[in-house]
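Asks: Below are the sequence and a predicted model; questions follow.
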Amino acid sequence: MKLEGRDGDAALREWLQLLKPRVISLVVFTGLAGMAVAPRWPSVPMGLIILACICVGAGAAGAINMWYDRDIDAVMRRTSVRPIPDGRVLPESALIYAIVLAVLSVVVLWLATNLLAASILAFSIFFYSVIYTMWLKRSTPQNIVIGGAAGAFPPMIGWAATMNSLDVLPVVMFAIVFLWTPPHFWSLSLYACKDYEKAGIPMLPVIKGPRYTRWNILIYTLILSGITLIPSITGECGWFYTTCASLLDVGFLYFAVKVLGDRQDQKGFSLDGDRPAKRAFRYSLLYLFLLFCGLLIDRVLLA
């Protein structure tokens, strides 16, 4: 196990890996959606600046997460190859790097747009870095439920950066991502349960058991399905979004039921290698992308 890095050996890819690029891609997309569905659009250069600030800010929060979690990352098979536990980047350098990027993203967004958007971005970085990473993640099985707010702010940032205000739609988009996060991550935690237990992270299946987690995946998916239809009920979106949301919700519920009905032993652990949970996790990624695509098409192309 290596916990000391050598920055001189770190290539550009290591510094980029600290930003969690796969997570950033979804964050930037939801931020773009929030910006694009607003009544007023920014210019192309301004839009790129807004997205860049969201991207850098989210990446900075991810780097702080990697710096703080370097001890448990080294224990878990899934994360042991990250730059800090693998010894390719010094922890101190990673922290400085993250703080500089966080401050830069907030200041640039403030100067380029407005204080409201910059404040939401700053709070989202603080929430993920401090509230979730340093407190909730290691202290409660509800870490993902509460911590899900951290990844739900980008639509509000995108909207606020263009409008200098908030409205019902960006708040609903926040709620959608917020409620999508638990079934998404709990599906992952079902088949990564041993890793989390080894690292001492109180994920729901570790503390409450797999069967309890399966029921919660279904319950949160049902709640999410209701929330996704609020834009249709309030008249913010039309038939296209309503159709997309309904079909995608049916799909998510199908996978959630499959997770619940997975062949289990007496403790609730899967007898089939958690294949339903893995399929539900992959579908959840596609679900959020397609749902927001439907929202964009409805609001932008069919308006």
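Replies: All right, it came through fine.
Asks: CA only for contacts and neighbour counts going forward, please
Replies: Fine.
Asks: and the helix or strand containing residue 285, what does it pack onto?
Replies: Using DSSP states H and E, the element containing residue 285 is helix 275-296. If contacts are counted by 3 or more Cα pairs under 8 Å, 6 or more residues apart in numbering; DSSP states H and E, helix 275-296 sits against helix 21-36, helix 168-191, helix 239-260.
Asks: now the shortest one against helix 275-296, angle please.
Replies: Using axes from the mean of the first three to the mean of the last three Cα atoms, to 10 degrees, the direction of helix 21-36 lies 30 degrees away from that of helix 275-296.
Asks: so what does helix 21-36 touch, helix or strand wise?
Replies: Under the contact criterion of 3+ Cα pairs under 8 Å, 6+ apart, helix 21-36 touches helix 44-68, helix 154-163, helix 275-296.
Asks: before we move on, the earlier item: tell me which residues are up against the helix holding residue 285.
Replies: 26, 29-30, 33, 36-37, 177, 180, 184-185, 187-188, 190-191, 237, 240-241, 244-245, 248, 252, 255-256, 258-259, 262 (Cα atoms under 8 Å, 6 or more residues apart in numbering).
Asks: Any chance of CSV for the helices and strands packed on helix 21-36, columns distance to residue 118 and mean neighbour count?
Replies: Below are the helices and strands packed on helix 21-36 laid out as CSV (distance: least, Cα to Cα, whole Å; neighbours: other Cα atoms under 10 Å):
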stretch, distance to residue 118, mean neighbour count
helix 44-68, 9, 23
helix 154-163, 8, 28
helix 275-296, 23, 19
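Asks: Put this next to the first one:
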Amino acid sequence: MSDATHFERYGEPGFGDYVALLKPRVMVLVVFTAIAGIVAAPVAVHPVIGLAAILFIALGGGASGALNMWWDADIDAVMRRTRGRPIPAGRVQPSEAMALGLVLSAFAVVMLGLATNWIAAGLLAFTIFFYAVVYSMWLKRSTPQNIVIGGAAGAFPPMIGWAVATGGVSAESVMMFLLIFMWTPPHFWALALFMRSDYDDAGVPMLTVTHGRPATRRHVWWYTVALTPVALGLAFTSVGGPIYLAAALVMHGIFLRGAWAIFRRDEVMAEADGYAVEKRVFRDSLAYLFVLFGAIMVQAALHGTVLGAFR
């Protein structure tokens, strides 16, 4: 479709359409966990540098979202959850989304390198590449392990934040990475349980499609169990402490209880209540990550590092 025909049919795309391409809801989690990485690090960051770093990390995350929407426009048009996005809804052309993603990617990486250091910039560049190419273009459409391996893309922001402050990687930043990495599969599989028809229609080999819902329920439970040592282990690193441990015990207990409830259900039970348990676990899992990374920041304040981090 030509630009002229497109504008005649849909009108000029608005600013909100381009913002939507950046997946702002996902960007909130990216920014929040990156801030936690900066704040928890043992090295002070000037407030101007810290704010600039957060801005460029957010733009990098948004750029990968735009590239993902460009590549996935065909399946987004099929899935109920995504058909209202700017490209399948006809408000933005795919070429515009691709251009926006590429330009913002280059800008974010270069500016983060100039503002902080090239280790942080390199991690940001790898994150964008991993999400846009490794996950979106390869894993998502080829293997039911798409979420397991692809979850690494969303796990890098606290490592990037830590690198902004320290110029490197440490055991603590790797543990924060692992927290998100191990959390991602049960979080998304809970969603897939009540959105399976979308993935069926789009031909995406989500675990619910390739192995069925009973197998997915087992995976939700065992991956949540496997998350336990990571979630609790962070309490015994330099970024943890009693506040974090208390938060982790409560939130992980809720997550385990929800995963066990999912494990014990069958499709008759789930359909009878409209997948109420699965939807609740999905919502609780979102709160889980925000509370735990919020606790890391609170713990940093108690350690006396938060004031130093932005002085």
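Replies: That came through, no problem. Remember, predicted model here, so these are calculated numbers, not experimental data.
Asks: returning to that earlier point: quick one: the helix holding residue 285 of the first structure aligns where in the second structure?
Replies: Counting by TM-score structural alignment, helix 275-296 of the first structure falls onto residues 276-297 of the second structure.
Asks: Check the mean deviation of the matching stretch from the first structure.
Replies: Taken over the aligned residues, the distance from stretch 276-297 of the second structure to the first structure averages 0.6 Å (mean Cα distance after the TM-score superposition for the first structure).
Asks: residue boundaries of the strands in the stretch 1-150 of the second structure?
Replies: In order along the chain, the stretch 1-150 of the second structure carries no strands (DSSP state E, counting those that start in this stretch).
Asks: ok, which stretches of it are helices?
Replies: 3-10, 15-21, 24-40, 47-71, 73-76, 94-115, 118-129, 140-142, 146-150 (DSSP state H, counting those that start in this stretch).
Asks: Make CSV out of the ones you listed and add distance to residue 212 of the second structure.
Replies: CSV is the format used below for the helices of the stretch 1-150 of the second structure (distance: least, Cα to Cα, whole Å):
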stretch, distance to residue 212 of the second structure
helix 3-10, 39
helix 15-21, 31
helix 24-40, 27
helix 47-71, 26
helix 73-76, 20
helix 94-115, 33
helix 118-129, 30
helix 140-142, 16
helix 146-150, 15
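Asks: how about the ones you listed, which one is nearest residue 309 of the second structure?
Replies: helix 24-40 (5.7 Å; Cα to Cα).
Asks: what does the closest one contact?
Replies: 45, 50, 54, 57-58, 61-62, 154, 157-165, 173, 239, 290, 293-294, 296-297, 300, 305-306, 309-310.
Asks: so how much does it differ from the first structure once superposed?
Replies: Mean deviation for helix 24-40 of the second structure: 0.4 Å (mean Cα distance after the TM-score superposition for the first structure).
Asks: Any buried residues in that helix, and which?
Replies: By neighbour count on 16 or more other Cα atoms under 10 Å, the buried set for helix 24-40 of the second structure is 27, 29-40.
Asks: Residue 112 of the second structure matches what in the first structure?
Replies: So, by TM-score structural alignment, residue 112 of the second structure is matched to residue 109.
Asks: got it, and residue 243 of the second structure?
Replies: In the first structure, the residue matched to residue 243 of the second structure (TM-score structural alignment) is residue 240.
Asks: And residue 29 of the second structure, by the same measure?
Replies: In the first structure, residue 29 of the second structure lines up with residue 26, judged by TM-score structural alignment.
Asks: List the contacts of residue 139 of the second structure.
Replies: By Cα under 8 Å, 6+ apart, the contact list for residue 139 of the second structure reads 145-146, 149-150.
Asks: can I get these in JSON lines with neighbour count and distance to residue 120 of the second structure?
Replies: Formatted as JSON lines, those follow (neighbours: other Cα atoms under 10 Å; distance: Cα to Cα, whole Å):
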{"residue": "145", "neighbour count": "16", "distance to residue 120 of the second structure": "28"}
{"residue": "146", "neighbour count": "21", "distance to residue 120 of the second structure": "25"}
{"residue": "149", "neighbour count": "19", "distance to residue 120 of the second structure": "21"}
{"residue": "150", "neighbour count": "21", "distance to residue 120 of the second structure": "20"}
